[in-house]
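[1] no sequence for this one, just the structure:
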């Protein structure tokens, strides 16, 4: 007895020729070498198995969909899903090429479970595994590499923002910087502050001892102790190698994303959400650590540590109109929480702070960058008259 006799070989089907939207009622006949598609008028079309592609039918869950061709393929739809089982029985060579039909609901659930599993894996990797491994890697990074990296980033920002060239302001900022750095025994870094002429109220640390302060932040400070608090915070980011850790971790995470997604842009975009969540949580911890150690620097330098709290209060008042949701997703911890924690720590210290830059008129000094810019604008305008 022929083994094929136990399998049904003929199936009613619908055929589209790929040129017109006309439906053709046909009979699909399974043979060992391919499919014979018989039309109502007795004419037939022959499909070789190596020409056929099985695709998922988005419009029907219980239907076999076969295609031949690329841009506008011919399509064969078979309602009876036992077709695949018969095809594999009659033509054993086709077993690997064709698969049983899975309903769209089951397929969607399966796909979502894969995506959610991947996202969960990446979140766990980024929030817990990568930070631990990053600490090991960063310890092996030479300071010379950090310095080069920090300088490269600084050059990038210099291209985006002009440097404030006021020598007097730079001298006072360096005095504050040196007083703070003097409290760090055996530091690995040579610190350099670059003042950028911008209304942005910000400052950030770069690897290797470089950090940038925007003139907008200096102008918002009401006394040098406030600026010293921000600078102590940024110096601690460098001392604790936070910038370097973030860079190494992100590089490793990019590798994880590429491996997990197989290069799929859609999946990489989805998994990128996990990266944002992981980065925010990790940096918030770093910000708190920089606050704590920065406060110790201020105390050791005999600088009034309440300056940083006063500055936070100014910022909190100025930006109080920002909804809480945006404060929460900030990479900086909530200002109220920072003030509360810092006040608690300050109460544990008992010392008489020394006035910082006692001979300097800070009200005028903090605006020197703006005055330098205004003077430069006047000079340029006079040249064009």
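    Cool, the structure landed. Owing to the predicted nature of the structure, the values given are computational and were not obtained by experimental measurement.

[2] switch to C-alpha atoms for all contacts and neighbour counts from now on
    Will do.

[3] Which positions in the lengthiest helix in the chain come out as buried?
    Looking only at the chain and at elements set by DSSP state H, the helix with the highest residue count is helix 265-300. Of all the residues in helix 265-300, those buried under the rule 16 or more other C-alpha atoms under 10 Å are 267-268, 271-272, 274-275, 278-284, 286-300.

[4] Just want the angle from whichever helix or strand comes after it to helix 265-300.
    Secondary structure here is assigned by DSSP states H and E; on that basis, the next helix or strand after helix 265-300 toward the C-terminus is helix 306-318. Orientation check (axes from the mean of the first three to the mean of the last three C-alpha atoms, to 10 degrees): helix 306-318 against helix 265-300 gives 140 degrees.

[5] now for helix 306-318, which elements pack on it?
    Using 3 or more C-alpha pairs under 8 Å, 6 or more residues apart in numbering; DSSP states H and E as the contact criterion, the neighbours of helix 306-318 among helices and strands are helix 224-239, helix 335-346.

[6] any chance of the ones you listed in a markdown table, with mean neighbour count and distance to residue 136 too?
    What follows is those, written out as a markdown table (neighbours: other C-alpha atoms under 10 Å; distance: least, C-alpha to C-alpha, whole Å):
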| stretch | mean neighbour count | distance to residue 136 |
| --- | --- | --- |
| helix 224-239 | 25 | 16 |
| helix 335-346 | 14 | 29 |
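
[7] Need those helices in TSV (columns: distance to residue 132).
    TSV is the format used below for the helices and strands packed on helix 306-318 (distance: least, C-alpha to C-alpha, whole Å):
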stretch	distance to residue 132
helix 224-239	18
helix 335-346	25
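
[8] Among those, which comes closest to residue 246?
    For the helices and strands packed on helix 306-318, the distance to residue 246 is smallest for helix 224-239, at 10.9 Å, taking C-alpha to C-alpha.

[9] If you count contacts, what does the closest one end up packed against?
    Taking 3+ C-alpha pairs under 8 Å, 6+ apart as the contact definition, the neighbouring helices and strands of helix 224-239 are helix 167-181, strand 203-205, helix 265-300, helix 306-318.

[10] Take this one as well and set it beside the first:
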């Protein structure tokens, strides 16, 4: 993210600079159009597609003394409209956090350009990971079928294909909306060209995995893995924010490194257990698009291959990151060791110079004459 300089000059309307400076206001007006559409009967039936969650199915249960109706949801093409609307909401929230929180801290700290960009990135992602981790954890604790998944991992694949409750579907829609909003933010925040490939890679990985879990009805497994992953990423970005305030505080990176490796092992274990063993032995085998059943060998192998390749890529990036850190630390230590002897030698030379002058003065003829007298 580049540093946005505020100038008193008003750029031409609809120019690049005008759109970048006023993108939050423009997006707010677009979102307001959908909200105003709910107020009129003619447009309300179209505005509902963008704002509310679609494809609800009422299922009656006999657990209580009287039958109770529970609303569950499927997915479909209309979800694209809802995802688009909440992508606009994510852009607005991004601008609010940037202007009222991060920019004020940047003005006080006077970060360099490199630190400024990384601070903005970590600040935005910390807010998102904290919100998503808390929301996902509350869903895990409230859903009866998977609240005890640690003691009963069968619940991750039992009853596949799974229908979605409102909170879980809305969670997935907001996740997809947020990561889609990160694409136009590369333009709005004037991201450097050398940083764009790195950000495109991790944005694409998030979109592919979240959309895959949503479309293939692997929502329980996806929710558990997202909550674990977001916790580890939250720790990393908080540690980086602390590091920017005080470079001596690096304990958070050590804890993050341990949890990162454990997170990759947990992701692989749960994925192989659910997709490789659980679904392969499930009774409901076969492909049925209408019912949302994708429990066939080709889909299972593709899902496992995608997860394994992603985890291997993340571990490769992690190892390179740690090696670079150790190399920089070793170079810093060697520089300190080289500087220490040079300082000690200079002190010795100064001391020898003073002693040499004193001894020369002591051996002078005048000194010998004074001694004889």
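    Nice, thanks for sending it over. If you're wondering where the values come from, they're calculated on a predicted model, not measured in any experiment.

[11] What would you report as the TM-score here?
    The TM-score (TM-score structural alignment, normalised by the length of the second structure) is 0.25; 136 aligned residues with a C-alpha RMSD of 5.8 Å.

[12] Show me the one of the helices and strands packed on helix 224-239 of the first structure that comes nearest residue 14 of the first structure.
    If you check each of those against residue 14 of the first structure by C-alpha to C-alpha, helix 265-300 wins as the nearest, at 33.3 Å.

[13] Which residues does the helix or strand containing residue 254 of the second structure contact?
    In the assignment (DSSP H and E), residue 254 of the second structure maps to helix 251-271. Around helix 251-271 of the second structure, the neighbours that count as contacts under C-alpha atoms under 8 Å, 6 or more residues apart in numbering are 221, 225, 228-229, 232, 235-236, 239-240, 304, 307-308, 311, 315.

[14] which of these are buried?
    Judged by 16+ other C-alpha under 10 Å, buried ones among the contacts of helix 251-271 of the second structure: 221, 225, 228-229, 232, 235-236, 239-240, 304, 307-308, 311.

[15] Tell me which entries of those lie within helices.
    For these, the ones inside helices are 221, 225, 228-229, 232, 235-236, 239-240, 304, 307-308, 311, with DSSP H as the criterion.

[16] Closest to residue 321 of the second structure out of these?
    The nearest one, if we look at these relative to residue 321 of the second structure and count by C-alpha to C-alpha, is residue 236, at 12.8 Å.

[17] Give the burial count for the closest residue to the closest one other than its chain neighbours, as a bare number.
    Computed as C-alpha to C-alpha, 6 or more residues apart in numbering, the closest residue to residue 236 of the second structure that is not its neighbour in sequence is residue 256, at 5.9 Å. Applying other C-alpha atoms under 10 Å, we find 20 other residues in the vicinity of residue 256 of the second structure.

[18] Check residue 325 of the second structure too.
    Residue 325 of the second structure is surrounded by 12 other residues when neighbours are defined as other C-alpha under 10 Å.

[19] repeat for residue 121 of the first structure
    Counted with other C-alpha under 10 Å, the neighbours of residue 121 of the first structure add up to 14.

[20] ok but it is inside a strand, no?
    No. When classified by DSSP: H, G, I helix; E, B strand; the rest coil, residue 121 of the first structure is found to be helix rather than part of a strand.

[21] For the nearest residue to residue 237 of the second structure once chain neighbours are set aside, list the residues it contacts.
    For residue 237 of the second structure, ignoring the flanking residues on the chain, the nearest one in space by C-alpha to C-alpha, 6+ apart is residue 122 at 5.1 Å. Residues near residue 122 of the second structure by C-alpha under 8 Å, 6+ apart: 237, 238, 240, 241.

[22] 10 Å instead?
    Counting by C-alpha atoms under 10 Å, 6 or more residues apart in numbering, residue 122 of the second structure touches 102, 128, 233, 234, 236, 237, 238, 239, 240, 241.

[23] okay, those residues in TSV with distance to residue 31 of the second structure next?
    What follows is those, written out as TSV (distance: C-alpha to C-alpha, whole Å):
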residue	distance to residue 31 of the second structure
102	24
128	20
233	30
234	29
236	33
237	30
238	31
239	35
240	34
241	32
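
[24] now, which of the buried ones among the contacts of helix 251-271 of the second structure sits nearest residue 115 of the second structure?
    Checking those against residue 115 of the second structure by C-alpha to C-alpha gives residue 240 as the nearest, at 10.1 Å.

[25] I'd say the closest one and residue 125 touch.
    No. Between residue 240 of the second structure and residue 125 no contact is recorded; they are 11.3 Å apart, counting by C-alpha atoms under 10 Å.

[26] Could you list every helix and strand in contact with the longest helix of the first structure?
    For helix 265-300 of the first structure, the elements it packs on are helix 104-124, helix 130-139, helix 167-181, helix 224-239, helix 242-261, helix 306-318, helix 335-346, judged by 3 or more C-alpha pairs under 10 Å, 6 or more residues apart in numbering; DSSP states H and E.
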